[in-house]
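Student: Turn this into a model:
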Amino acid sequence: MAAVNLGRTGRKSPAASAVPFAPGALVPGATAAARSGREHVQEPTRYDAILLAGFGGPEGQDDVIPFLRNVTRGRGIPDERLEEVAHHYRHYDGVSPINAQNRALRAALEERLTARGVNLPVYWGNRNWEPYMGDAVRAAYDDGHRRLLAIATSAYSSYSSCRQYREDFADALVDTGVGDEIQIDKVRQFFDHPGFVTPFSDGVREALNDLRVQLSDLDVAREVEVLFTTHSIPSTDAAASGPAERDLGPEGAYGAQHRAVAEAVMAAQTGARPEWQLVYQSRSGPPSMPWLEPDINDVIRTLPERGIRAVLIVPIGFVSDHMEVLWDLDNEAAETAREAGIVCVRVPTPGVQADYVDGLVDLTLERINGTAVTDRAAVTQLGPWYDVCRPGCCENTRLGFKPALAGIAP
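Tutor: Presented below is the predicted three-dimensional model:
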């Protein structure tokens, strides 16, 4: 299947004030099967194309500040402040690895779709850098496609990892002027699909074996700590993540989902199992705003006093080795471990591993075939998650609800 060439608009779509509803629909911009707002769509749907939705990243020094302006749009942060947080991009010549990773993922996804008999083109659009989401929607429309199934490169529920993508779909439909003709559905959050979890389970197993070889006298159960890490988010956003009617604890669906995945990964291990905990990284908010804790570096500094000789970092919050992994883990966290005098090993992210890519095809086929909930793969008790986001799901408590697709308003 040939890759799709996207035009470059050089612009992020402005925020939409409203999106079109079909008569009688509860879900805006949705296909006929999803308009009623049922939690799981168990009716076959014919799609024309896949919309692979990425975060985006700069691809040169001149791109860094414009990219960060897009990321922080609406927050009024001056360029001087943005430059203070641009140093990790500058370290890599202004090039984020995320776009190259998404190009590779698109190619791998196209290959596996074709191999499994799914003849759908894959269009790739980003939230914050070229090719923008509007580029992808416009290209799909120009090629005659009207029903798109979106796959966001984020596995969990929160404003930044789910709803903000859904808002960008709405912005793109309105900005391109095709909102009355194109429908966009979105596959469920795939945090506990085996295609996403298995690469981490395998990675932990291999890393523990490597540590046993590296430190022949190592007591794995007593002297190794496994740190499952993910992006920190504001505590208020975490509490609002997931549907309001589900009591998932003070960290909402975001925290509950990550803990459930960590438990599944550890349950898949054999032999002596080390202690583990969920930690957070990459905080970017002001000190006055509470964010999820503990920070991974703070935790690593405490490990030697407990007799820990090796730390195993598992980036379960990330689908690829992008900047938050390369800089925040492979540089900063690794340096903290060296200063603490302990061995540090980091498990790879799924990237384009076969299990992960096949898992994305599985999610696509769920919606094409209208797979029954009881036949859907999930390795935790929380899933399979919703096909259609519930009312009030993942509110941004500072900005309120904006128009979004693939869910019941607000």
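Student: only C-alpha atoms for contact and neighbour calcs from this point on.
Tutor: Fine.
Student: can you give me the helices for the stretch 151-300 of the chain?
Tutor: Listed from the start of the chain, the stretch 151-300 of the chain has helices (DSSP state H, counting those that start in this stretch) covering 164-176, 194-214, 220-223, 235-239, 252-267, 296-302.
Student: For the longest one, buried residues please.
Tutor: This means helix 194-214. Neighbour-count burial for helix 194-214 flags 194-201, 203-205, 207-208, 211 (criterion: 16 or more other C-alpha atoms under 10 Å).
Student: Need the contact partners of it.
Tutor: Contacts made with helix 194-214 from outside it, assessed by C-alpha atoms under 8 Å, 6 or more residues apart in numbering, are listed as 190-191, 218, 220, 261, 264-266, 268-269, 310, 312, 314, 316, 345-350, 353, 355-360, 377-379.
Student: Second chain to compare with the first, below:
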Amino acid sequence: MPDSRTLTDPAPYDALLLLSFGGPEGPEDVVPFLENVTRGRGIPKERLAEVGKHYFLFGGVSPINEQNRELLAALREDFSGHGLDLPVYWGNRNWAPYLVDTLREMASDGHRRIAVLATSAYAGYSGCRQYRENLADALATLAEEGLPELRVDKLRHFYNHPGFVQPMIDATLAALAELPTAVRDRAHLAFTTHSIPEAMAETSGAPQDPARGRPGGAYVAQHLDVARLIAAAVEEATGVADRPWELVYQSRSGAPHVPWLEPDICDHLESLHTAGVPAAVMVPIGFVSDHMEVKYDLDTEAVAKAAELGLPVARAATVGADARFAAAVRELLLERAAVERGLPVERRALGGLGPSHDVCAVACCPNPRAPRRAAAEI
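Tutor: This is a model prediction of the structure:
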């Protein structure tokens, strides 16, 4: 069975779409951007301005668009360096370049079969199905405009691909090296990801228990698998056995009465301090790049909490445009292309969960507000 690293033929695909969240690129963009993100929820503009204070602290600019430009360049460089003549486009869910505009451009350029990389590594409504819903909406718009029919296939979840995990291992070791030598070997690891409602976490992913007849539990299970991989690699590299670690959460945005995944990173740091832990490393395994939720919730809020407690902390870098991640995207694309041609191929994955599915089940990661909303069947 061929290894995905040896594949070279992208057929049937004639283009790759990098699909991301989007973010404001100036103060005047902040409220319109947040209106896009919260559309249909009836949130007053005054409240959005208050929520937008995180962006205003950074000049109204989210780092995510520039980081996607860097990833776009890394993908094009990797493709070119490996003789893969496949154009790479970029579209966003909530800000320019908008997804529908990019798909319109791709159709006009003659592309018809498109592979899609969403910049979210894990199963879940916001990280997977919502992107599929956005694709369905955009494709419907293009059909109404009379443009040629496009087929889009979203590449599988990449949370446990070596090209995503290995850079995070290196980043964790680099962050540990930033701590004072006296506390380095006793530092705890706090693996962080976006908190989501418990009900949403419960229904995330493909069905895992046929007796239940419904999906569930993939969001947390996948993060825990990645955390174990990194913790084991760090133990091997440092020689420090049984270093304590925990999966914690950040960036909660829901109503107080709705249960969300916990503990919050700031609460966790306080617990570590109370328990006499001398230092901690925050490892944002839930995020592909150092966007606003990393820069504010970790680098600003969590670092301020640690300083208040007198707890030394370091923050591991995200994968970003690491060349190994760009290579992983190429592998995932060529792997899926081989599958579409009916060829056997090794699907690389680390940890205990194995490679993710290619095509999402109909009941996968249901929309909590509109269960019947159409999603692209990809």
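Student: Overlay the chains and give the TM-score.
Tutor: For this chain pair, the superposition-based TM-score is 0.91 by TM-score structural alignment, normalised by the length of the second structure; 360 aligned residues with a C-alpha RMSD of 2.0 Å.
Student: how about the helices of the stretch 1-150 of the second structure, start to end?
Tutor: Per DSSP H, counting those that start in this stretch, the stretch 1-150 of the second structure carries helices over the ranges 30-37, 45-51, 53-56, 64-81, 99-108, 130-144.
Student: Out of these, flag the one nearest residue 9 of the second structure.
Tutor: The closest approach between residue 9 of the second structure and any of the helices of the stretch 1-150 of the second structure, judged by C-alpha to C-alpha, belongs to helix 64-81 at 11.6 Å.
Student: Which stretch of the first structure lines up against that closest one?
Tutor: The counterpart of helix 64-81 of the second structure in the first structure, using TM-score structural alignment, spans residues 98-115.
Student: picking that back up, need the helices of the stretch 151-300 of the first structure in TSV (columns: distance to residue 134 of the first structure).
Tutor: Formatted as TSV, the entries for the helices of the stretch 151-300 of the first structure read as follows, by distance: least, C-alpha to C-alpha, whole Å:
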stretch	distance to residue 134 of the first structure
helix 164-176	5
helix 194-214	27
helix 220-223	50
helix 235-239	26
helix 252-267	28
helix 296-302	36
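Student: and residue 385 of the first structure, which of the ones you listed is closest to it?
Tutor: Closest approach to residue 385 of the first structure among those is made by helix 252-267 (10.1 Å; C-alpha to C-alpha).
Student: Contacts for that closest one, please.
Tutor: Helix 252-267 of the first structure is contacted from outside by 156-158, 191-192, 197-198, 200-201, 204, 228, 238-242, 248-249, 273, 278, 316-317, 379-380, 382, using C-alpha under 8 Å, 6+ apart.
Student: before we move on, the earlier item: with residue 151 of the first structure as the reference, name the closest of the helices of the stretch 151-300 of the first structure.
Tutor: Using C-alpha to C-alpha as the criterion, the shortest distance between residue 151 of the first structure and the helices of the stretch 151-300 of the first structure is 9.7 Å, found for helix 164-176.
Student: Now do the closest one: which range of the second structure does it align onto?
Tutor: When the second structure is aligned by TM-score structural alignment, the counterpart of helix 164-176 of the first structure is residues 130-142.
Student: How far off centre is that stretch?
Tutor: Its chain's C-alpha centre lies 19 Å from the corresponding centre of stretch 130-142 of the second structure when counted by C-alpha atoms, centre = their mean, to the nearest Å.
Student: distance from it to the first structure after superposition?
Tutor: Once the two models are superposed, stretch 130-142 of the second structure sits on average 0.9 Å from its counterpart in the first structure (mean C-alpha distance after the TM-score superposition for the first structure).
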